[in-house]
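Enquirer: coords below, sequence missing:
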């Protein structure tokens, strides 16, 4: 008797925001069957967790995106943990290039392969060290700092000797988390009416490195505080993903006057350097220099759309 497999599929283009409803929204729910026979060049994977990342929102409407068999019987054993581009479903039948066995460093755990030792941690690593080129004594600002990528980026800046690391987040609780648990020097709630004044107060020597996950008004405010030869690592623009007409930076002339380098990047650009990055991240994680905190959305597969930015969810 074949087993059933629930899947979340993309059915309607956001207009411009995501509707997380599975009845008349952006996504739909369908049930398929898992074949009785799995070919020798495929492996059947049961999906335990899905990583829900802001970048997925852009994939839904981007005109140009960055998203891109051999015998497997001896390569994988029942019960082993793997990470894969499985799609939103309970089970997936995948080929050799679509699945990767999880190697858990000492002191770490399988879930880390989706967080600090996964795409979000690698994005933070390369964005902060290669694009932002953080160095001792720098003042560093991270937007979206309480998120999976921003939280690691700020901690890497501290590890590398930044003089001051400041996070921007959307609630008082998140700001306390950044300061008290992750070791940020300061945190600003961008929903405060005086957040721009707070930003000025905590950057008396201006901003050397800005790791941006948000864009919009926050990017503009940080451009106004840019130091000479500042490096702006543009990782994301979550404030603009649901906008009908995305807003670009108005303070772009600061790029000229302060000789600012503003560079967008994608983690896949650094694929050849993943082994070195994972060794560093695993070591820092095991030593307690990087702390992690997962946010798990309850409700099974059907709850997956709630993990993406949506005005209906207040994100």
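Expert: Received, thanks. Computed from a predicted model, the values in this text were never measured in an experiment.

Enquirer: Could you use CA atoms for every contact and neighbour count after this?
Expert: OK.

Enquirer: Was I right to think residue 146 contacts residue 174?
Expert: Yes - between residue 146 and residue 174 a contact is recorded at 6.1 Å, counting by CA atoms under 8 Å.

Enquirer: between the two, who's got more neighbours?
Expert: For residue 146 versus residue 174, the count of surrounding residues by other CA atoms under 10 Å is larger for residue 146: 25 against 19.

Enquirer: helix, strand or coil for the more buried one?
Expert: coil (DSSP: H, G, I helix; E, B strand; the rest coil).

Enquirer: same question, residue 7
Expert: Residue 7 ends up strand, using three-state DSSP.

Enquirer: what's near enough to touch it?
Expert: Residues near residue 7 by CA atoms under 8 Å, 6 or more residues apart in numbering: 29-32, 88-90, 301.

Enquirer: ditto for residue 48
Expert: residue 90.

Enquirer: and what of residue 161?
Expert: 135-138 are the contacts of residue 161 under CA under 8 Å, 6+ apart.

Enquirer: Next up, a structure to set beside the first:
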């Protein structure tokens, strides 16, 4: 019988822009053996994030770039298949930054959390009950601080983060306006994620549509894009507006620093606040957010969509696919059965 191998996606070359399939290679290696205190995880789902573009870039970022010939950094969820640590048992489901590979031998400290049997698919631990839902929760409630009746505008509103932000704001009594691209995503925003208004920046007269959707101005802007979309929204901010910077998807090159309209005057005149954040700064509060989010997902108040690709060979093109807008929902790669 052929022995199982560990398939790994490694970074072969550093992209100057959005990572493409040719920047990666799929290789095979031996399944790693364990040292005392380590755990062997059989990954089931690999996560694909827009932030991965920054993780492989040579331009200064909030984390060290993935090394050439190194396994691509990624959040994953999988099963413990061997443990040499007393806190982890075979069969438990865990999540962490285990990389694009079949198997990962990790220190116990690298395990972000155990995923409970909550009646939901384990894939949700990477999306609505993972990095995306957590980003939405902390970005909205800690930074944006919504109040009933606030107008909340969200860019990439049909995405894994944006869709959560819109729904959480709606549940909090806000009026929600989603910005997205394409009629299918507009329908998703309106019919599934229950935005009060949804704008297609690709085909609508965006400036006019935005003014019509926000007749009383914008109290909160949850920014996942930067660029021209954000420039337009800034012209509508109210006194005391809160702008939360979560992503810069429209910026394809970071060196030199992009130049554009200066927003200082809008911020000054409206006494508004603009702040960036990273969800990894909130690790010690993940349990708090999950306690609030899990029942909302279970009872259908917080809806989600997943766009799942099958097979590790799909990984090299998956980041580029994300930026092409091919997915409707959280992009995941399934490389093993959900249960063992």
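Expert: That came in fine, so what should we check first? Note that the structure is predicted; figures quoted are calculated from it, not measured.

Enquirer: TM-score of the superposition?
Expert: In this superposition the chains share a TM-score of 0.90, using TM-score structural alignment, normalised by the length of structure 1; 306 aligned residues with a CA RMSD of 2.2 Å.

Enquirer: of the contacts of residue 7 of structure 1, closest to residue 44 of structure 1?
Expert: residue 90 (10.7 Å; CA to CA).

Enquirer: what does residue 181 of structure 1 align to in structure 2?
Expert: By TM-score structural alignment, residue 181 of structure 1 lines up with residue 192 in structure 2.

Enquirer: Can you tell me the closest non-neighbouring residue to that match?
Expert: residue 303 (7.2 Å; CA to CA, 6 or more residues apart in numbering).

Enquirer: and what of residue 155 of structure 2?
Expert: That would be residue 179: by CA to CA, 6+ apart, it lies 4.7 Å from residue 155 of structure 2.

Enquirer: And the one you found, what's its match in structure 1?
Expert: Aligned partner of residue 179 of structure 2 by TM-score structural alignment: residue 168.

Enquirer: Could you list every helix and strand in contact with the helix or strand hosting that match?
Expert: Element membership for residue 168 of structure 1, per DSSP states H and E: strand 164-169. Helices and strands touching strand 164-169 of structure 1, by 3 or more CA pairs under 8 Å, 6 or more residues apart in numbering; DSSP states H and E, are strand 139-143, helix 148-159, helix 172-180, strand 186-189.

Enquirer: Reformat those as CSV; add distance to residue 119 of structure 1.
Expert: As requested, these are arranged in CSV below (distance: least, CA to CA, whole Å):
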stretch, distance to residue 119 of structure 1
strand 139-143, 18
helix 148-159, 9
helix 172-180, 21
strand 186-189, 24
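
Enquirer: quick one: the residue nearest to residue 192 of structure 2 from residue 190 of structure 2, how far?
Expert: To residue 190 of structure 2, residue 303 of structure 2 is 12 Å away according to CA to CA, to the nearest Å.

Enquirer: Now for the contacts of residue 7 of structure 1: which two are most distant?
Expert: Using CA to CA, those span at most 14.1 Å, a distance reached by 32 and 301.

Enquirer: These two: which is more packed in?
Expert: Between residue 32 of structure 1 and residue 301, residue 301 has the larger neighbour count (other CA under 10 Å), namely 19 against 12.

Enquirer: Mind jotting down where the strands sit in structure 1?
Expert: 3-10, 27-34, 43-46, 82-84, 91-94, 99-101, 139-143, 164-169, 186-189, 207-212, 226-234, 261-264 (DSSP state E).

Enquirer: for the ones you listed, which one sits closest to residue 112 of structure 1?
Expert: Judging these by CA to CA, what sits closest to residue 112 of structure 1 is strand 82-84, at 10.7 Å.

Enquirer: what span of structure 2 lines up against that closest one?
Expert: Strand 82-84 of structure 1 maps onto residues 94-96 of structure 2, going by TM-score structural alignment.

Enquirer: Comparing the matching stretch with structure 1, how large is the average distance?
Expert: For stretch 94-96 of structure 2, the mean deviation from structure 1 after alignment is 1.2 Å (mean CA distance after the TM-score superposition for structure 1).

Enquirer: What lines up with residue 110 of structure 2 in structure 1?
Expert: So residue 110 of structure 2 corresponds to residue 98, using TM-score structural alignment.

Enquirer: Just list the residues touching its match, thanks.
Expert: By CA under 8 Å, 6+ apart, the neighbours of residue 98 of structure 1 are 84-86.

Enquirer: Which of those sits closest to residue 217 of structure 1?
Expert: Proximity of the contacts of residue 98 of structure 1 to residue 217 of structure 1 was ranked by CA to CA; the top entry is residue 85 with 33.3 Å.

Enquirer: How much space separates the residue nearest to that closest one when sequence neighbours are not counted from residue 151 of structure 1?
Expert: Nearest non-adjacent residue to residue 85 of structure 1, counting by CA to CA, 6+ apart: residue 98, 6.1 Å away. From residue 98 of structure 1 across to residue 151 of structure 1, the span is 28 Å (CA to CA).

Enquirer: Could you do residue 82 of structure 1 as well?
Expert: Applying CA to CA, the value for residue 82 of structure 1 to residue 151 of structure 1 is 24 Å.
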